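Colleague: show me how the following folds:
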Amino acid sequence: MDPSIFSGLPYFNPFMMINTSGTCATTRLVQCRDFGVMMNDVSRKFDKDPEDVPDLSRDDFVSRQIVLKQTEGIRQMWTPILYMYEIVKASAKRQRDWGHLCFTDMTTTRFFLVMIFPSTCNCGNYSHHDYAAVTKYHADKFFSLLTLLWHNDQPPNWVRATYTTPDHAYRVDPTLLTRSDSPPTTTPNNLPQIIEVNSSNFVPSILPSEVEKVENLLAQKGPRAKKISEDVKKMVQGTKQEIRPDVNGQAWKQKNARQCAACEAIKEKDLATCSRCKLVYYCSKECQKEHWPRHKIWCKKSSQTPA
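Modeller: As a prediction, this is how the structure comes out:
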């Protein structure tokens, strides 16, 4: 449903429309705080047949379904809120920039990420499948986002992250989520370790361009949008050279296909973002011009001053 239909209503903003198929982590986190975690539960999507979920391949659907099945016993404490995400809309440039399953507890101060990777290859180049490095990168990046959004309002406690592969039969150890202390460095049944990131050890990992996108997205809430102080921005910002894992291989570097906001064509190249909000893509100037009457309602460039 097009949110612009409701744009004339007092205090309405796009964050009021919950889409469990959404991939923007910033939007989902705000909605978890505004409307409650259970309203953002994505597990019901995986009660369907794979053919009824066109935004995931069959393998991606089945692997996530298996992981979700393992967490059913702790579902009262932990809720899956994202099954594929980018930190903020239009921020994931390549495949390595996408996160996978994300769970939160009811306080939205503790999070668990599960990255789902293919089997390791036998090429002899370890960097092709340094899955632990990619997982740590996503944990740092997610904790940085949480700190950016909530540093002064119920800040995050920790983000725990692990990965799984077909070699592990997509198994994870959900019992580690119930531990109040840090998880051990080794896990049962030779499963990958759980990495814990918290305020004392996280690597600042949000790029300045992503901070700008987050601010522009939050500005869509209008007068209710919270300002992010310059001190908090400095606390979480990193550079590409400092934070991105050194992972080779064409799969990691493959550019993400994007959908034109006007004609909905999906392309991997030659799309441009809106120069103002930088949150939507267009395949041509004609498409951008055609879409402007609808987009201008929400297109905002944050004019925040340091808080």
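Colleague: contacts and neighbour counts: CA atoms only from here.
Modeller: Noted.
Colleague: residue ranges of the helices in this protein, please?
Modeller: Using DSSP state H, the helices of the chain run over 25-35, 58-70, 131-150, 208-218, 230-236, 240-243, 250-253, 285-295.
Colleague: here is the second sequence; please produce its structure so I can put it next to the first one:
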Amino acid sequence: MLSESAMNASWAQSTFGMGFINLSGTCATTKLIQCRGMGVYQCEVSRKFQKRPEEAPDLMRADFLARKSVLDQVQHWCDEQDGKPSVGDIYRNEWCPILYDWEVAKSSAKKLRDRGHIIFTDLTLTRFLSVMCFGPKGTTCGHESYEDDYATIAKTNAHRFLCLAKYLYHDENKPQWIRATYTTYGEPLPPEFFDFGKPTTDSNTHIWHIPIEDLIPSLLPGEIERIDNLIAQSPWTEPPPASLKQEVMGSKEDRPEITTWKYANTKTGAVCGNCGKTGNNKMPMCSQCKLVRYCNKECQVAAWKMHRQICKASQAKKA
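Modeller: Modelled structure (predicted):
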């Protein structure tokens, strides 16, 4: 298994377009930049789910199977449309999964509620599908009691992802909409989710269609700072105009409360960028890029030889 510092180097290589795509990457900013620079097909993650659950150590078995079920359902729908006229102007009725567990930017998710699940894109990178996979009935995460919270998380993360796409894709092929839903293990996606000819919001079937003009600004200032640091390392994405920040920036106070799903506010762990040990979000952070944390000063010094490729490239482009 690669150390975190080695993964940092691989991540830097992928950001700079050196031909490496990490299928297990959780940084939505990096993935959207790669999609623009390297093409959607290079970035799709369905290959990960052609393996056995045991071969995906970053996912629990139930989570793996839940995501695989969603990918299979969307692929089945695409296959059924093969040879048929496009629905609306959806390009060739093709949808590629590019993320299965994401945070807005590297190390930005502080709580479990801050992480999204599956994101599909069409080949134009202007329309997206978002699916959240929650726990099965009859378990400690049973969805009957938490339905309102599940809906809130699904909608909130859809707005956050569309804000990110708007911020990154500001020059051409601008995003048009995102369509969101959620499911529980063993339950199929609602058929209405694929009815793109009727892009309406339907809370009864847990479907939310969000056009870009209805977008709620919801990126936090700290997330935007991390996004800017990643943009600074990319040869494919230009920094957005300063005015765009105000169009996508929200605040913690604007985010809805999650009251009944107790796991939503579970704090996510941080991983040391040198030794790979899991800690918490109070671990010292690199003060320049704010993308990596370390156990202590010794680990930060030890990782600098690899990590400086990221930091120095970021600072040079900003200058």
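Colleague: TM between them?
Modeller: Overlay of the two chains. TM-score (TM-score structural alignment, normalised by the length of structure 1): 0.86; 296 aligned residues with a C-alpha RMSD of 3.0 Å.
Colleague: deepest-packed of the helices of structure 1, please.
Modeller: Of all the helices of structure 1, helix 131-150 has the most neighbours on average by mean count of other C-alpha atoms under 10 Å, namely a mean of 24.
Colleague: matching residues in structure 2 for it?
Modeller: Under TM-score structural alignment, the counterpart of helix 131-150 of structure 1 in structure 2 spans residues 150-169.
Colleague: now stretch 32-46 of structure 1
Modeller: Mapping stretch 32-46 of structure 1 onto structure 2 (TM-score structural alignment) gives residues 35-49.
Colleague: can you point out the buried residues in the matching stretch?
Modeller: Neighbour counts over stretch 35-49 of structure 2 (16 or more other C-alpha atoms under 10 Å) mark 35-38, 40, 43-46, 48-49 as buried.
Colleague: of all the helices of structure 1, which one comes closest to residue 90 of structure 1?
Modeller: For the helices of structure 1, the distance to residue 90 of structure 1 is smallest for helix 208-218, at 8.3 Å, taking C-alpha to C-alpha.
Colleague: the closest one vs structure 2, mean deviation?
Modeller: In the superposition with structure 2, the average deviation recorded for helix 208-218 of structure 1 is 0.7 Å (mean C-alpha distance after the TM-score superposition for structure 1).
Colleague: from the contact counts, what lies against that helix?
Modeller: Where contact means 3 or more C-alpha pairs under 8 Å, 6 or more residues apart in numbering; DSSP states H and E, helix 208-218 of structure 1 is not packed against any helix or strand.
Colleague: return the distance of stretch 100-113 of structure 2 from the chain's centre.
Modeller: Remark: stretch 100-113 of structure 2 is offset 7 Å from the chain centroid, using C-alpha atoms, centre = their mean, to the nearest Å.
Colleague: what's that stretch in contact with?
Modeller: Stretch 100-113 of structure 2 has contacts (C-alpha atoms under 8 Å, 6 or more residues apart in numbering) with 25-30, 45, 67, 114-119, 153, 160-161, 164, 222-223, 226-227, 263-268, 270, 281, 291-292.
Colleague: what about the counterpart of residue 280 of structure 1 in structure 2, neighbour count?
Modeller: In structure 2, the residue paired with residue 280 of structure 1 is residue 292, using TM-score structural alignment. Residue 292 of structure 2: 23 surrounding residues under other C-alpha atoms under 10 Å.
Colleague: and if you look at residue 209 of structure 2?
Modeller: Residue 209 of structure 2 has 21 nearby residues by other C-alpha under 10 Å.
Colleague: map it across to structure 1 for me.
Modeller: The alignment partner of residue 209 of structure 2 in structure 1, by TM-score structural alignment, is residue 196.
Colleague: my read is that that match contacts residue 162, right?
Modeller: No: using C-alpha atoms under 8 Å, residue 196 of structure 1 is not in contact with residue 162; the gap is 9.1 Å.
Colleague: okay if I get the buried residues of stretch 35-49 of structure 2 as a markdown table plus distance to residue 177 of structure 2?
Modeller: Formatted as a markdown table, these follow (distance: C-alpha to C-alpha, whole Å):
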| residue | distance to residue 177 of structure 2 |
| --- | --- |
| 35 | 17 |
| 36 | 17 |
| 37 | 21 |
| 38 | 22 |
| 40 | 17 |
| 43 | 20 |
| 44 | 20 |
| 45 | 21 |
| 46 | 23 |
| 48 | 27 |
| 49 | 26 |
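Colleague: for residue 174 of structure 2, state which of these is nearest.
Modeller: Closest to residue 174 of structure 2, out of all of these and judged by C-alpha to C-alpha, is residue 36, at 11.6 Å.
Colleague: so what's the closest residue to that closest one other than its chain neighbours up against?
Modeller: Closest residue to residue 36 of structure 2 apart from its sequence neighbours, by C-alpha to C-alpha, 6 or more residues apart in numbering: residue 236 at 7.1 Å. With contacts defined as C-alpha under 8 Å, 6+ apart, residue 236 of structure 2 is in contact with 33, 36-37.
Colleague: with those in mind, which one is nearest to residue 133 of structure 2?
Modeller: So of the contacts of residue 236 of structure 2, ranked by how close each gets to residue 133 of structure 2 (C-alpha to C-alpha), first place is residue 33, at 24.8 Å.
Colleague: may I have the distance across stretch 7-18 of structure 1, first residue to last?
Modeller: From its first residue to its last, stretch 7-18 of structure 1 covers 15 Å (C-alpha to C-alpha, to the nearest Å).
Colleague: how many neighbours does the counterpart of residue 102 of structure 1 in structure 2 have?
Modeller: Matched by TM-score structural alignment, residue 102 of structure 1 corresponds to residue 119 in structure 2. The burial count assigned to residue 119 of structure 2 is 26, neighbours taken as other C-alpha under 10 Å.
Colleague: repeat for residue 152 of structure 1
Modeller: By other C-alpha under 10 Å, 11 other residues sit near residue 152 of structure 1.
Colleague: any idea how far it is from residue 228 of structure 1?
Modeller: Taken as C-alpha to C-alpha, the span from residue 152 of structure 1 to residue 228 of structure 1 is 9 Å.
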